[in-house]
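K.L.:
sequence-free structure coming up:
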């Protein structure tokens, strides 16, 4: 049976070392002409929600998304070289993505709060873009609600690969929001304690499988294969 494997990006596949916060701050400056006094609140939120909240935190009415989106994309493009310099691929990621890409029954893509353009910037800057099927991923421009992105990914995989909409999905991420998105949509979840949330916090959020990092590649791939049976 096929399996849709959807990876989070920040703190699951890569560490951006503060560049993401710079992207949001630069987009805010582009839109308001002033520096941001409050840092963007991320923690598994989508870009739509992050940007709207950032404006509210400054006491400003958020612009419409068709105004915010291009500014955010321009900010990401302008910081790609900085991300390539400062960012890093987390331990085990290249190996596990290579193994997942080689599995004939897997569609290995992303479910991320980043807009598609900035997801590509991050993955390309650190040499991971060729290991994922990014055409059928779900991205931060699609909804404020992370859970809603699961259905987006299901539909895009259906369109790109002609897989049934009932194909099982597994989310792999580092925050309780990843766990909640899976539970809300009937998806499986694997939590990875490589972000700010501890393994215990991820278990408390409801994740049955929690990894310390993605160096446990064989164990993870074996588990994913079991979900496809």
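P.N.:
All right, it came through fine. Since the model is a prediction, treat every value here as computed from it, not as a measurement.

K.L.:
contacts, neighbours, all on C-alpha from now
P.N.:
Noted.

K.L.:
Give me the buried positions along stretch 52-71.
P.N.:
52, 53, 54, 55, 57, 68, 69, 71 (16 or more other CA atoms under 10 Å).

K.L.:
Pull up the distance across that stretch, start to finish.
P.N.:
Distance between the two ends of stretch 52-71: 13 Å, counting by CA to CA, to the nearest Å.

K.L.:
Where do the helices of the protein begin and end?
P.N.:
Using DSSP state H, the helices of the chain run over 19-32, 47-57, 65-78, 80-86, 93-102, 116-125, 148-161, 176-185, 199-204, 217-227.

K.L.:
In JSON lines, list these along with distance to residue 41.
P.N.:
As requested, those are exported to JSON lines (distance: least, CA to CA, whole Å):
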{"stretch": "helix 19-32", "distance to residue 41": "9"}
{"stretch": "helix 47-57", "distance to residue 41": "6"}
{"stretch": "helix 65-78", "distance to residue 41": "15"}
{"stretch": "helix 80-86", "distance to residue 41": "19"}
{"stretch": "helix 93-102", "distance to residue 41": "25"}
{"stretch": "helix 116-125", "distance to residue 41": "17"}
{"stretch": "helix 148-161", "distance to residue 41": "19"}
{"stretch": "helix 176-185", "distance to residue 41": "13"}
{"stretch": "helix 199-204", "distance to residue 41": "19"}
{"stretch": "helix 217-227", "distance to residue 41": "30"}
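
K.L.:
adding another structure so you can compare the two:
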């Protein structure tokens, strides 16, 4: 049975070193003409929720998403060089992506709260974008709730690769929201304690498999192969 592998980006594959929050701050300023007093609250939220919450934290109603998205994308594109200079690919990320990409039957893409253009910026800044099928990913413009993104990705993979409707999916991410999105949508999850959430917090959220980071690629691949094998 094929296996759909969906990677979170920030704090799972890359460390953005504060650039993400600068992107949101710049988008807010471009939309309103003034600097935000309260910074964006992220922690696994989608861009739709992050920007809506940012506006409300400043005491304002958010504009229509159709007004926000192009401004957010422009802010992300303007900071790619900053991201490449200040950020980094996390330990094991490059090797783990390459291993999954090379594995027969595994379809590797992303499930991220970022809009697609900014997801591309973040992966391209570290040369990671060629290791995943970006066309099949699910992004922050696709839904407000992260759990809803799982079915978006499943549908895109099915359309592109002709996979069966019951093809298993696994989310790899660093926040309780990643864990909850997998549990709610019937996907598997590999939690990675490479962000602000501890291994204990991720287990408490419901993850049965928690890694300190992605450096043990062999162990990760054994687990992913076991998921594909169990679905046969």
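P.N.:
Yes, it's here. Nothing here was measured: the structure is a model prediction, and the numbers come from that model.

K.L.:
can the buried residues of stretch 52-71 of structure 1 go into TSV with extra columns for distance to residue 81 of structure 1?
P.N.:
As requested, these are exported to TSV (distance: CA to CA, whole Å):
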residue	distance to residue 81 of structure 1
52	26
53	27
54	25
55	27
57	29
68	22
69	20
71	18
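
K.L.:
ok, of those residues, which one's closest to residue 202 of structure 1?
P.N.:
residue 53 (24.4 Å; CA to CA).

K.L.:
The closest one maps to what in structure 2?
P.N.:
Taking TM-score structural alignment, the alignment pairs residue 53 of structure 1 with residue 53 from structure 2.

K.L.:
Residue 8 of structure 1: which of the helices of structure 1 is closest?
P.N.:
When the helices of structure 1 are compared (using CA to CA), the closest one is helix 176-185, at 8.1 Å.

K.L.:
mean deviation (superposed) between the closest one and structure 2, please.
P.N.:
In the superposition with structure 2, the average deviation recorded for helix 176-185 of structure 1 is 0.4 Å (mean CA distance after the TM-score superposition for structure 1).

K.L.:
which helices and strands sit right next to that helix?
P.N.:
helix 148-161, strand 169-173, strand 188-192, helix 199-204 (3 or more CA pairs under 8 Å, 6 or more residues apart in numbering; DSSP states H and E).

K.L.:
which strands and helices sit next to the longest one?
P.N.:
Using 3+ CA pairs under 8 Å, 6+ apart as the contact test, the elements touching helix 148-161 of structure 1 are helix 176-185.

K.L.:
now the helices and strands packed on helix 176-185 of structure 1 in CSV, with mean neighbour count and distance to residue 126 of structure 1?
P.N.:
Converted to CSV, these look like this (neighbours: other CA atoms under 10 Å; distance: least, CA to CA, whole Å):
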stretch, mean neighbour count, distance to residue 126 of structure 1
helix 148-161, 18, 23
strand 169-173, 25, 18
strand 188-192, 23, 20
helix 199-204, 16, 26
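
K.L.:
is it possible to export those to TSV including distance to residue 16 of structure 1?
P.N.:
Putting these into TSV (distance: least, CA to CA, whole Å) gives the following:
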stretch	distance to residue 16 of structure 1
helix 148-161	22
strand 169-173	15
strand 188-192	16
helix 199-204	21
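
K.L.:
Of the ones you listed, which is nearest residue 22 of structure 1?
P.N.:
Of all those, strand 169-173 sits nearest to residue 22 of structure 1, with 22.1 Å by CA to CA.

K.L.:
now the closest one, how far from the chain's geometric center?
P.N.:
Per CA atoms, centre = their mean, to the nearest Å, the displacement of strand 169-173 of structure 1 from the mean C-alpha position of its chain is 10 Å.
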